[in-house]
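> mind looking at a prediction? Sequence and model below.
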Amino acid sequence: MELAMIFSTAFVVGFSGAMMPGPLLTVTVGESARRGFVAGPLLVLGHGILELALILALAGGLSSFFKKTGVSHTVAVLGGAFLIYMGYGMARDAFYKRVSLAAAGPAGEGCGNPGGAGVEKEALKGAGGVRLHPVLAGVLTSVSNPYWTLWWATVGLGYITLSLRSGFAGLASFFTGHILADLVWYSLIAAAVAGGRKFLKEGVYRGVLVVCGVFLIGLGGYFLYFGLFT
């Protein structure tokens, strides 16, 4: 994959995942109402620190292992299958109106991702009920979500494997595109909440999710092709 392709596809995939209601989105809404716009970027900073550490751990010590043909193809097939599954579910739920921005209210009710209910409350409180800093909350909210672990064990690992074919530059392009997507989306959410207005209509939101879902299915097909026929 060329660097521009790695960056652009990582951005779209990351943006697709960020848009789905889940604990980090819920925390962003709640903290932005308390702290203002700055809560969004700070939460993404914590989220990004965790993901960068994971990427470096996977790519650093295991890069030679994942570059083996049999391993890289197996990971690509698993990641591709999960992308297709995730894309289909995203497009279907959006089309049938099973997902809504309203689900990501400060109370955290009805979050779409596994692990959403109640996670944000625990992530924001430490011992004695003291509220945590948004950066630390971003770390804990992410690592407490089973969906995050599943994504990195399949899609994320597949992307790392493919990115490593372009060396460190490929890996940097992947991470930059991925985390930039999170920063853009959660900053928009924080700005909207802090400004006290709804900036995105439900119909537009669902339409974007359908498009993203179709894109994920196509990218999953590419992963499968790479794993099975190259």
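Sure thing, it's come through.
> C-alpha only now, for contacts and for neighbours.
OK.
> tell me which residues of stretch 167-180 are tucked away?
Neighbour-count burial for stretch 167-180, counted by 16 or more other Cα atoms under 10 Å, picks out 170-180.
> how about those in CSV, adding distance to residue 159?
What follows is the buried residues of stretch 167-180, written out as CSV (distance: Cα to Cα, whole Å):
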residue, distance to residue 159
170, 10
171, 9
172, 12
173, 11
174, 8
175, 10
176, 13
177, 12
178, 10
179, 14
180, 16
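> show me which of those is closest to residue 64.
Of all the buried residues of stretch 167-180, residue 64 sits closest to residue 171, with 14.0 Å by Cα to Cα.
> contacting residues for that closest one?
By Cα atoms under 8 Å, 6 or more residues apart in numbering, the contact set of residue 171 is 160, 163-164.
> got the contact list for the nearest residue to residue 217 once chain neighbours are set aside?
By the measure of Cα to Cα, 6 or more residues apart in numbering, the closest residue to residue 217 outside its immediate chain neighbours is residue 84, 4.3 Å from it. If you count contacts by Cα under 8 Å, 6+ apart, residue 84 has them with 216-221.
> also this one, for the comparison:
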Amino acid sequence: MDFPLFALTVVSISLSGVLAPGPLLAVTIAEGKRNRFAGLEVSLGHAMIEIPIILALYAFGRFVELGAWKSAISFAGGVVMLYLAYRELRGGGGEVKMRGVLSGVLMSALNPYFIIWWLTVGLTLVLLSMEFGMLGLIAFIILHEACDFGWLGFVSYFSGRLSELGGFERVLSYVSSAILIVFGAYFIVTSISTLHLYL
């Protein structure tokens, strides 16, 4: 995989997560009606949990010889993405009442799907970033967090108008699911096709 394709993959998969209706989006929309910049605060809290996880996963992948486990992790990441797509299409989300940076911290740390995502999908992306050394890690963090700050910042700023659009969250759910299905299938196929290299 070359660097432009890596960057596109990171942005696409990151957006599939942040676009999906869920606790972070719900609290951002709710808080955006009170504070237009609530999305940036939520994103900051989210990043405070995410960045240490990214660094820990990078260290894990850097110093532990994974071998065939890379294919297994990629396969698991693909399965998780397909499951999340299924869950989105069935209708996820829920009302969340919390504020500011703390909401971003708690909605991340206490969300089991967030942990599962990072141990599978996120770890796969971190392993991909290792192909480009420290540049890959830095690019991954910047691109991933930019998606969070950009989208949640946009949503909170225009929260009043967006909440008036009845089908808005459903459209986001379809877009997110489509991205998850495409990359989930790609991860699974790639993991199967590369498994023979370790056998």
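Now that the structure is in, tell me what you want to look at. All of these numbers come straight from a predicted model, not from anything done at the bench.
> which of the contacts of residue 84 of structure 1 fall within helices?
216-221 (DSSP state H).
> is it possible to export the residues you listed to JSON lines including distance to residue 35 of structure 1?
Formatted as JSON lines, those follow (distance: Cα to Cα, whole Å):
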{"residue": "216", "distance to residue 35 of structure 1": "34"}
{"residue": "217", "distance to residue 35 of structure 1": "37"}
{"residue": "218", "distance to residue 35 of structure 1": "39"}
{"residue": "219", "distance to residue 35 of structure 1": "37"}
{"residue": "220", "distance to residue 35 of structure 1": "38"}
{"residue": "221", "distance to residue 35 of structure 1": "42"}
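> from the residues you listed, pick the one nearest residue 119 of structure 1.
Nearest to residue 119 of structure 1 among these is residue 216, at 26.5 Å by Cα to Cα.
> residue in structure 2 paired with that closest one?
In structure 2, the residue matched to residue 216 of structure 1 (TM-score structural alignment) is residue 180.
> ok, its match to residue 88 of structure 2 distance?
10 Å (Cα to Cα, to the nearest Å).
> settle it for me: which of these two has more neighbours?
Using other Cα atoms under 10 Å as the criterion, residue 180 of structure 2 and residue 88 rank with residue 180 on top: 28 against 22.
> for the more buried one, list the residues it contacts.
Residue 180 of structure 2 makes contact with 13, 16, 81-82, 84-85, according to Cα under 8 Å, 6+ apart.
> tell me the one of the residues you listed nearest residue 169 of structure 2?
residue 16 (13.0 Å).
> which element is that closest one on?
helix 3-19 (DSSP states H and E).
> what about the helix or strand that comes right after that helix, how far off from structure 1?
Later in the chain than helix 3-19 of structure 2, the nearest helix or strand by DSSP H and E is helix 23-32. Here helix 23-32 of structure 2, set against structure 1 after superposition, deviates by a mean of 2.0 Å using mean Cα distance after the TM-score superposition for structure 1.
> what is helix 23-32 of structure 2 packed up against?
Contact here means 3 or more Cα pairs under 8 Å, 6 or more residues apart in numbering; DSSP states H and E; on that basis helix 23-32 of structure 2 packs against helix 38-63, helix 100-109, helix 133-157, helix 159-162.
> reformat these as a markdown table; add distance to residue 4 of structure 2.
Formatted as a markdown table, these follow (distance: least, Cα to Cα, whole Å):
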| stretch | distance to residue 4 of structure 2 |
| --- | --- |
| helix 38-63 | 20 |
| helix 100-109 | 29 |
| helix 133-157 | 11 |
| helix 159-162 | 32 |
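> the ones you listed: which one's closest to residue 175 of structure 2?
Taking Cα to Cα, helix 133-157 is the member of these nearest to residue 175 of structure 2, at 14.0 Å.
> state the span of structure 1 onto which the closest one is aligned.
The alignment of helix 133-157 of structure 2 onto structure 1 (TM-score structural alignment) covers residues 167-191.
> neighbour-wise, which of the contacts of residue 171 of structure 1 leads?
In terms of neighbours by other Cα under 10 Å, the contacts of residue 171 of structure 1 top out with residue 160 at 26 neighbours.
> for residue 14 of structure 1, see how far away that residue is.
14 Å.
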